[in-house]
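*Asks:* The sequence and its predicted three-dimensional model are supplied below.
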Amino acid sequence: MKVQVRKINEKDQEQLIIECVEVTKEVEEIKSFVLSKGTTLTGILEERIFTFPLSAVYYFEAVDERVFAYTKNHSYEMKVRLYQVEDLYKEHHFIRCGKSFVINLLKLQSISPALNGRFTAHMKNGEKIIVSRQYVPSLKKAVLGGTF
């Protein structure tokens, strides 16, 4: 595979072109990574407002009417609802896996069966998230079907 970088003069002319024989899982991951790199979120941590890249988020969690974005080292309070997160970032490989969780499939290490038809999502940062029964089929399809 060749990689080529060319300098241009205008910001609005920037683009990334992927030329491939077949659109594989790896190509889709590259596309999603590039798209999420340009997406910046704003969150609150210790009464201060921070910006951080969407690609740094492992998962979002809703707790008591509040939504938090979890990165490797911090959890930021967001001013959005969980259903909005799910809708906004589904093209960036975020998927609902429970009433209170939306996870980043690119930060998912593995999944394993749990009790009562549920699964456990093992994230690359060591966190374990329970996947509700109703979301298991869509998570399996995303992981096994290669949609991420």
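*Replies:* Done, it's in.
*Asks:* Please count neighbours and contacts with C-alpha atoms only from this point.
*Replies:* Will do.
*Asks:* List the contacts of the residue nearest the centre of the chain.
*Replies:* Among the residues of the chain, Asn104 comes closest to the average C-alpha position under C-alpha atoms, centre = their mean, at 2.7 Å. By C-alpha atoms under 8 Å, 6 or more residues apart in numbering, Asn104 lies in contact with Val57, Tyr58, Tyr59, His93, Phe94, Ile95.
*Asks:* Leaving out sequence neighbours, find the closest residue to the third one.
*Replies:* Pointing back at Tyr59 there. Excluding the flanking residues, the one nearest Tyr59 by C-alpha to C-alpha, 6 or more residues apart in numbering is Ile103, at 4.2 Å.
*Asks:* Presented hereafter is structure B, for comparison with structure A:
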Amino acid sequence: MKTDIQKISEGEESIVIRYKELTPDLNKIIGILEGTGSRLCGKTETGTECINIEELLYLESVDDKLFAYSGDKVLKIDGSLNSFMTDMDDGSFFRCSKSMVLNVNRVTALKSLSSNRIDATMEGGEHIIISRRYASDFRRLLKGER
């Protein structure tokens, strides 16, 4: 990537970003420049849209495609669950199954299920099942352990 930085003595400061493909790194840069924090951009039925990371309820991998769900939007995004978890290592997102990551801050209720699984009710009423493989890690997270 070519970077062109120029000091000016008068006039309005500006930043121009030219890209062939909107990557997660570019999304981070745009979020910093806009002062909106971390944003996630992806494709919807109507085009490309961006949402704040905090608005995400969960991410799900289906047939090698990654989808991000907020209350009213579904975005098809580039990358994988592993890369998302690496980028968002702040404790607010938790891998709850092989194909799903949930936003811990958007969980409204929890219920223990048989076979050591957990039913997490998200804002908006959607139910996410935390598999038994990840349930003990989730319980540790709730206790404040990492």
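*Replies:* Right, received. Where do you want to start? If you're wondering where the values come from, they're calculated on a predicted model, not measured in any experiment.
*Asks:* Select from the contacts of Asn104 of structure 1 every entry located in strands.
*Replies:* Residues of the contacts of Asn104 of structure 1 located in strands (DSSP state E): Tyr59, Phe94, Ile95.
*Asks:* Quick one: residues contacting the first one.
*Replies:* I take that to be Tyr59 of structure 1. With contacts defined as C-alpha under 8 Å, 6+ apart, Tyr59 of structure 1 is in contact with Ala69, Tyr70, Thr71, Phe101, Val102, Ile103, Asn104.
*Asks:* switch the cut-off to 7 Å
*Replies:* Ala69, Tyr70, Phe101, Val102, Ile103, Asn104 (C-alpha atoms under 7 Å, 6 or more residues apart in numbering).
*Asks:* And the helices in structure 2?
*Replies:* For structure 2, the helices defined by DSSP state H occupy 24-34, 81-87, 132-142.
*Asks:* mean distance, the shortest one to its aligned residues in structure 1?
*Replies:* Following superposition, helix 81-87 of structure 2 is found to deviate from structure 1 by 1.1 Å on average (mean C-alpha distance after the TM-score superposition for structure 1).
*Asks:* And the nearest residue to Ser32 of structure 1 once chain neighbours are set aside, how far from Asn104 of structure 1?
*Replies:* Counting by C-alpha to C-alpha, 6+ apart, Ser32 of structure 1 lies nearest to His92, which is 5.3 Å off, once chain neighbours are set aside. Here the criterion is C-alpha to C-alpha, to the nearest Å. By it, His92 of structure 1 lies 8 Å from Asn104 of structure 1.
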